[in-house]
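1. Here is a sequence with its predicted model. Questions after.
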Amino acid sequence: MTPGARLQAAIDLLTDMHTGTAPADRSAAAFFRNRRYIGGSDRRAILDHAYAVLRQMAKLDWWIGEFVSEQGLPHLERARIIAKLILIDGWTADKVAGSFDGGDYRPKQMNRTERSFALSLEGADIRNGAQPKWVRFEYPEWIEKSLVKRFGPGYEQEMAAQIDEAATDIRANALKATREEAIAALAAENVTATATHLSPLGLRLDGRPPMGALKCFQDGLIEVQDEGSQLAALLVDARPGQRVVDFCAGAGGKTLAIAAAMKNKGKIVACDTLKGRVERAGDRLKRAGVFNVERRGLESERDPWVKRHAGSFDRVLVDAPCSGTGTWRRNPDAKWNLQPDDLPRLAKLQASILDSAQRLVKPGGRLVYATCSLLAEENDHQIDAFLASHPDFERLPIADVWRDVIGTDCPADGPTLSLTPMRHGTDGFFVAVMTRKASGGAAQTEEPAVEQE
């Protein structure tokens, strides 16, 4: 494809992303699925254009707004690409016009208004002192209060770190390879990997190799998983022979990590109300060599299956649905799709899921709560409220759990773990570990646990 054809494809992709309801990554997958003639290098270039716009969209739109107030621009995605090329890539207006020439598969010629817009941006810095903080640091204005409450004066630096593209992290699958063996297997396929700082199983790749084409991936030696997510799974402290529930398993990333920690011994039940996702995890389980997992779709967090199995599991992981504020580096579109009423709705759902999942934990067992959120409303506040209403549980110091499982000093200085892109180089993750007191038990209203797997 010519550079101009790539730009037109990026405009079309952005249009699909912003007119549909699917997340950006799913929109992109559908876009390229319907255009199989686009090769790998062209796909990467098109995605780079589109995601650069998504990462800096507030600032690009601010510049568009400055111009629109006088003249107006008829096609927003074209204007965003024009602004991106000049403000981020350093193109001149003439160079932009050279690619917007109306040739085959290339953007139609710039009109007089677009040409004037491009000229007005030459020499400008994408960051401008007149921009409000939420524009400069790329987050919804309404969420600022929660960010300040969580991070204090340092919130600007935390949000600045969220603009950058996340690295590609993978986990060595301990069922098939050590981390050193995974590094060697990747090197044999010309992929450079270095050990992550916090996860003992993690590797950070140089660049973005086509994972599906790598033999070591096809053979199950490695799994794509952010370092923070790896740590959340490790802190479940699942051991061989135990019975474990991954209550919100989704596509099964943490389930795979837990199975490896258990050495395929014992049993894991991977549950989710999105039944299709948990069922589709079958291929991942097979590739990883995991065979101690039962996949179970639930009607809701209050599914009767929970009541039937009350008090019968050693470990229960609740990786709760959340705002996803810790993953904005990977999903920059998600920040603009998040709405103010989503936070109280999610908080209510998280509390309900915790209240239901705790029934599964046997005396002396552990309940692990995790989110990929940075917000206190979804993290520490949830745990404080849960413990206040469930006196048969107590919080375990995360530093003690970390030391037992990982064997190094914990990066957290409080009772729970909060990872952030700025401080730790991972996605934003929260983990709290609680135990049901040995003298307690499942709720008295529950029926005895029975095996009905």
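-> Cool, got the structure. Residues are numbered from 1 along each chain as shown.
2. Please count neighbours and contacts with C-alpha atoms only from this point.
-> Will do.
3. ok, now which ones touch R280?
-> Applying C-alpha atoms under 8 Å, 6 or more residues apart in numbering, we find R280 in contact with A251.
4. State the distance from it to D169.
-> Going from R280 to D169 by C-alpha to C-alpha, to the nearest Å gives 22 Å.
5. Check V293 too.
-> Taking C-alpha to C-alpha, one finds V293 at 24 Å from D169.
6. try F32
-> Taking C-alpha to C-alpha, one finds F32 at 24 Å from D169.
7. what does R359 give?
-> Distance from R359 to D169, by C-alpha to C-alpha: 34 Å.
8. How about M17?
-> 25 Å.
9. likewise M262?
-> In terms of C-alpha to C-alpha, M262 sits 22 Å off from D169.
10. Give me the number of neighbouring residues for L285.
-> Residues lying near L285 (other C-alpha atoms under 10 Å) number 19.
11. which residues touch it?
-> Counted by C-alpha under 8 Å, 6+ apart, L285 has contacts L256, F291.
12. any idea which helix or strand carries it?
-> helix 282-288 (DSSP states H and E).
13. one step back: which one of F32 and D169 is surrounded by more residues?
-> D169 (24 against 15).
14. Isn't that one up against D206?
-> No: using C-alpha atoms under 8 Å, D169 makes no contact with D206, being 9.6 Å away.
15. List the residues that contact the nearest residue to V224 once chain neighbours are set aside.
-> Excluding the flanking residues, the one nearest V224 by C-alpha to C-alpha, 6 or more residues apart in numbering is I170, at 4.2 Å. Residues in contact with I170 (C-alpha under 8 Å, 6+ apart) are G202, L203, R204, L205, I222, E223, V224, Q225, D226, E227.
16. okay, pairing it with this:
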Amino acid sequence: MKARFTPALFAHAETVLGQLLRFDHPADAVVSRYFRENRQLGHADRAFVAETVFAVLRRGRSLEARCAGQISDRRLLLVALAVTRGWSQRELAPVLKASEEEWLAAAKSMPETDFAPAVRCDLPDWLYERLAAQFGADEVLALSRTLNQPAPLDLRVNTLKSNRDAVLERLAADGIEGVAGTLSPTAIRLREKPALAKHPLFLEGAFEVQDEGSQLLGYLLEPKRGEMVVDLCAGAGGKTLLLGALMKNTGRLYAFDVSDKRLGNLKPRLARSGLSNVHPARIEHERDTKIKRLAGKVDRVLVDAPCSGLGTLRRNPDLKWRQSEASVAELTVKQASILAAAAKLVRPGGRVVYATCSLLTAENDAIIEAFLASHPDFELVPASTVLARHGVSLEGDLLRLLPHQHLTDGFFAAVLDKKA
């Protein structure tokens, strides 16, 4: 159902955009809070507001260039609707002033080829330069085009409760179209983005929402029945739940995180999942005594390291404006420290998987190279070999998922085994 486009609805979008462009808080949190405070907005109205303000976050630089020095929240929204969503002046008529018609037509017709490469890609200069050095200019343009699109909705089937075919069949019966994922054995990609929070399958724990790329991290860790496993940066526990299912609900699975709030979000998910082998615990930092007492005893550790999140720009477009070279440099220090702490946990013959949802070499390859140089008791196991055992065909010693090639979020992962 499409929202009725009115000056009042446009005013809501303008208010939200003004809050977002301060970059004080994550965009999704700002939008959620606004919707909680404005409960009169229906599902279609919310979708309009969210999609339109996110279009401005995604395409900020090229939209500003089109505004030709006359930048305001109102004008950014009008150009976003005209350019990114293809609205005609007739569709914009309820809010467009006569004095703006000529300006908007000129903004819309401006050729993209006139823009500088970073502006064309809608990236800050520092990030464009880093990615261009890694991938080359043509590849960055292709990558940025995908990053500037909304992400699809992926589900992960909980194999303790159901299987992919059964979930697909049940969803289809309810008019929800989906297809089996092309990479993860448990992934389903939906054609649309229906509200799923009240769907019986969701409530009974048959699936969780999780990007298909993220699901592969569980298959790289390969936890077995009865093992002791640690999810070191568990967050709200999406990967924890997958690990528990792969362990067939046996053994001990520790979900550690520094945030009470994130671990709180894990509780209802855990209740739905049917898992009883998960032990969530808050830690102060990677040197916490709760971690130290497990030294040398653990079979496998997943390090989904805190990172810039630049591989998730389809979902979190504000990150490209909130991160900086300085924040990335701070993160790399933390990443190296967390990986070193994880290495102390595993027994000989054990495994650490280091992963980020970043695209930057500094947070990925450089961390692994430095780790292997200082930890001769660890060796890199080809990710392709591990994934092949689970029917996943991807080449490379390292997992490197790119949105424009693999149609997932951007992910990096390395499999590090401790020599027996």
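-> Now that the structure is in, tell me what you want to look at. Quantities reported herein were computed from a predicted structural model and do not represent experimental measurements.
17. In contact with the most centrally placed residue in the first structure, which residues are there?
-> Centroid-nearest residue in the first structure: T327, 4.1 Å away (criterion: C-alpha atoms, centre = their mean). Residues in contact with T327 of the first structure, defined by C-alpha under 8 Å, 6+ apart, are C372, S373, D427, G428.
18. Could you rerun that using 10 Å?
-> 162, 166, 226, 334-335, 372-374, 420-421, 426-429 (C-alpha atoms under 10 Å, 6 or more residues apart in numbering).
19. what residue of the second structure takes the place of it?
-> For T327 of the first structure, the aligned residue in the second structure is T312 (criterion: TM-score structural alignment).
20. Distance of its match relative to A173 of the second structure?
-> Counting by C-alpha to C-alpha - T312 of the second structure and A173 of the second structure are separated by 31 Å.
21. Over to D45 of the second structure?
-> For D45 of the second structure, the distance to A173 of the second structure - C-alpha to C-alpha - is 27 Å.
22. More neighbours: those two, which one.
-> Counting neighbours by other C-alpha under 10 Å for D45 of the second structure and for A173 shows that D45 has the greater number, 20 against 10.
23. was I right about the more buried one contacting F5?
-> Yes: using C-alpha atoms under 10 Å, D45 of the second structure makes contact with F5 at a distance of 8.6 Å.
24. all strands of the stretch 101-250 of the second structure, in order?
-> Under the criterion DSSP state E, counting those that start in this stretch, strands of the stretch 101-250 of the second structure are mapped to 153-157, 178-180, 187-190, 207-209, 228-231.
25. Where in the first structure does the third one fall?
-> This points to strand 187-190 of the second structure. Under TM-score structural alignment, strand 187-190 of the second structure corresponds to residues 202-205 of the first structure.
26. how deep is the alignment partner in the second structure of F247 of the first structure tucked in, by neighbour count?
-> Under the alignment (TM-score structural alignment), F247 of the first structure maps onto L232 of the second structure. Number of residues near L232 of the second structure (other C-alpha under 10 Å) recorded here: 24.
27. Check the gap between L232 of the second structure and Q40 of the second structure for me.
-> Counting by C-alpha to C-alpha - L232 of the second structure and Q40 of the second structure are separated by 41 Å.
28. can you map out the helices along the stretch 251-400 of the second structure?
-> Listed in chain order, the helices of the stretch 251-400 of the second structure (DSSP state H, counting those that start in this stretch) span 260-273, 289-292, 319-322, 325-345, 365-374, 383-388.
29. Nearest to G60 of the second structure among the ones you listed would be which one?
-> Among these, helix 319-322 comes nearest to G60 of the second structure, with 9.4 Å by C-alpha to C-alpha.
30. Show residues contacting the closest one.
-> Residues contacting helix 319-322 of the second structure (C-alpha under 10 Å, 6+ apart): 21-27, 57-58, 60, 122-124, 127, 308-313.
31. Buried by neighbour count: which residues of it qualify?
-> Buried residues in helix 319-322 of the second structure, counted by 16 or more other C-alpha atoms under 10 Å: L319, K320.
32. Superposed on the first structure, what's the mean shift for that helix?
-> Compared with the first structure after fitting, helix 319-322 of the second structure deviates on average by 1.0 Å (mean C-alpha distance after the TM-score superposition for the first structure).
33. From T186 of the second structure, how far off is the residue mapped onto L186 of the first structure from the second structure?
-> Matched to the second structure by TM-score structural alignment, L186 of the first structure sits across from L171. To T186 of the second structure, L171 of the second structure is 15 Å away according to C-alpha to C-alpha.
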